[in-house]
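**Q** Fold the stuff below for me.
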Amino acid sequence: MKQDSFSGRATQGSFFEGLFVRSLQASGPFAEELRACGYDPHHPKAIYPIEVWNAALEVAWRRCYTGWTREAAYREMGRQLALGFLQTWMGKVVDMGLTMLGPDRLMARIPSLLALDTFRYELKVQPLGPHQYRVSIRNDPDAKPELIAGLLEAGLGRTGVKPTATVVMHREQDFDIDVTW
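**A** So this is what the prediction gives:
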């Protein structure tokens, strides 16, 4: 079982709970495979090494999204992560504010909300026009733009709009996502 982080980076346990327990309801062989990579859905921890998060996402792709491309699966996992996280105690606190914020103010807060691990990559939100923004992430060693696009769509959906998040650029550790509604 993987316990240590080679990179020193960590991910919140509430993200694991949101995706794997609340949304995907890991059990049986799926839960066993998650345990083998370092996450036990029945004995959660407050934080996990980023390597466990990455391995668990791959397990979920193989187990829950058979036949899907990695990009499509990760986008759906981003949506499911958002919806499941909002069912956790921490997520319920966040969710109370989402509907009151509205989409434009939520976009302004994305840099503080979109921290999946302890690594502080460069994140910028730039307005492009009415109801249109670009989210730019740079120097993310584990760049998963489709996961982030799914998170953005689900989170913004909680503000009462129907958003579309499109990955417009992805090069190694850098990506841009255009968000409209």
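
**Q** only C-alpha atoms for contact and neighbour calcs from this point on.
**A** Will do.

**Q** Just give me how far whatever helix or strand Glu153 lives in sits from the chain centre.
**A** If you go by DSSP states H and E, Glu153 is part of helix 145-157. A distance of 7 Å separates the centroid of the chain from that of helix 145-157, by C-alpha atoms, centre = their mean, to the nearest Å.

**Q** which helices and strands sit right next to that helix?
**A** helix 70-85, helix 89-113, strand 164-171, strand 174-180 (3 or more C-alpha pairs under 8 Å, 6 or more residues apart in numbering; DSSP states H and E).

**Q** Can you check what angle separates the first one from strand 164-171?
**A** Taking axes from the mean of the first three to the mean of the last three C-alpha atoms, to 10 degrees, one finds that helix 70-85 is oriented at 130 degrees with respect to strand 164-171.

**Q** Just the residues contacting helix 70-85, thanks.
**A** Helix 70-85 has contacts (C-alpha atoms under 8 Å, 6 or more residues apart in numbering) with 14-15, 17-19, 21-24, 61, 65, 91, 144, 146-155.

**Q** From those residues, keep the buried residues only.
**A** With burial judged by 16 or more other C-alpha atoms under 10 Å, the buried subset of the contacts of helix 70-85 is 14-15, 17-19, 21-24, 61, 65, 91, 144, 146-155.

**Q** tilt between whatever helix or strand Ala60 lives in and helix 70-85?
**A** Using DSSP H and E, Ala60 sits within helix 50-64. Helix 50-64 and helix 70-85 are oriented at 110 degrees to each other (the same axes, to 10 degrees).

**Q** can you give me the angle helix 50-64 makes with helix 145-157?
**A** For helix 50-64 against helix 145-157, the angle by the same axes, to 10 degrees is 80 degrees.

**Q** what about helix 50-64, distance to the chain center?
**A** With C-alpha atoms, centre = their mean, you get 12 Å for helix 50-64.

**Q** structure for this one too, so we can compare:
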Amino acid sequence: MTRKPRSVPPEQRQVYVQVVEGLLQHGLRGQVSPRLRERLRQAGVDLDRPLLPLYPVPLWTRCLHIVIEEVHPGVPREEAFRQLARAHVEGYGATLLGRAVMGVMRVLGPRRVVQRLPEVLRGTDNYTEAVLTERGPANHELHINSVVDAPGYVEALFEALLQVGGARSPRVTKVREDADGTVLALTWTEP
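**A** Sure, this is the predicted structure:
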């Protein structure tokens, strides 16, 4: 079955609650200081109230920047975003939906995890489209229709997902980034 691409204008792009919950309520458990909580509230995410079903992408991006400033001060930006991405994957696995997704990923193996990434990404927001091209058994190219203003974050996020699927030495590198989105190379060593 071919799905109709989601054509969502940038100003209407939103991330789903489980993405926000995964990082802010689970991935950062024990690291949300009163100052971080207040800065997130001022930005538009109030952790003292039930989370909203959707958050605008610019707000979510701002939250990521606030988190690295507060949780990883003094750490180079790219490394801070990489650490945040790993915590995000771990935290997402603690959400109701994330537990189910991660449970399936653990038994699939890395190749099938990568093959399911377009579907997994559709469950994180209302706009992401992903096209996967296989270059070899442990070598794929992934084109996503967005650019994330967080150097190293997307790469580390996908590396962590590959590890969940059992990949050894996963490596995700940005091939190019332009107005149409981001192209990533995903490689690993077969188990």
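
**Q** Switch the helices and strands packed on helix 145-157 of structure 1 over to JSON lines; also include distance to Pro41 of structure 1.
**A** Formatted as JSON lines, these follow (distance: least, C-alpha to C-alpha, whole Å):
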{"stretch": "helix 70-85", "distance to Pro41 of structure 1": "14"}
{"stretch": "helix 89-113", "distance to Pro41 of structure 1": "16"}
{"stretch": "strand 164-171", "distance to Pro41 of structure 1": "30"}
{"stretch": "strand 174-180", "distance to Pro41 of structure 1": "31"}
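
**Q** what's the closest of the ones you listed to Ala56 of structure 1?
**A** Smallest distance to Ala56 of structure 1 across those (C-alpha to C-alpha): 11.3 Å, for helix 70-85.

**Q** Skipping adjacent residues, who's closest to Gln115 of structure 2 in space?
**A** Leu132 (7.2 Å; C-alpha to C-alpha, 6 or more residues apart in numbering).

**Q** Let's verify the corresponding residue of structure 1 for the one you found: helix, strand, or coil?
**A** Under the alignment (TM-score structural alignment), Leu132 of structure 2 pairs with Val125 of structure 1. Under the three-state scheme (DSSP: H, G, I helix; E, B strand; the rest coil), Val125 of structure 1 adopts strand.

**Q** which element is the spatially closest residue to Leu123 of structure 1 that is not a sequence neighbour on?
**A** Closest residue to Leu123 of structure 1 apart from its sequence neighbours, by C-alpha to C-alpha, 6+ apart: Ile137 at 4.5 Å. Following DSSP H and E, one finds Ile137 of structure 1 within strand 132-138.

**Q** Return the set of buried residues in the helix holding Ala60 of structure 1.
**A** 50-53, 55-61.

**Q** Once you drop chain neighbours, what's closest to the equivalent of Glu177 of structure 2 over in structure 1?
**A** Aligned against structure 1 by TM-score structural alignment, Glu177 of structure 2 finds its counterpart in His170. Nearest residue to His170 of structure 1, sequence neighbours excluded (C-alpha to C-alpha, 6+ apart): Asp176, at 6.7 Å.

**Q** List the residues that contact the spatially most central residue of structure 2.
**A** The centroid of structure 2 falls nearest to Leu157 when counting by C-alpha atoms, centre = their mean (5.3 Å). By C-alpha under 8 Å, 6+ apart, the contact list for Leu157 of structure 2 reads 82, 85-86, 88-89.

**Q** got it, and Gly102 of structure 1?
**A** Applying C-alpha under 8 Å, 6+ apart, the residues near Gly102 of structure 1 are 159-160.

**Q** cutoff 6 Å now
**A** Thr159 (C-alpha atoms under 6 Å, 6 or more residues apart in numbering).

**Q** Leu28 of structure 2 maps to what in structure 1?
**A** By TM-score structural alignment, Leu28 of structure 2 lines up with Leu24.

**Q** One more: Tyr16 of structure 2?
**A** Per TM-score structural alignment, Tyr16 of structure 2 is aligned with Gln12.

**Q** burial of that match, as a residue count?
**A** 18 (other C-alpha atoms under 10 Å).

**Q** List the residues that contact the residue nearest to it when sequence neighbours are not counted.
**A** Ranked by C-alpha to C-alpha, 6+ apart and with sequence neighbours excluded, the top spatial neighbour of Gln12 of structure 1 is Ile47, at 4.6 Å. Contact partners of Ile47 of structure 1, counting by C-alpha under 6 Å, 6+ apart, are 11-13.

**Q** gap between Ile47 of structure 1 and Thr166 of structure 1?
**A** 30 Å (C-alpha to C-alpha, to the nearest Å).
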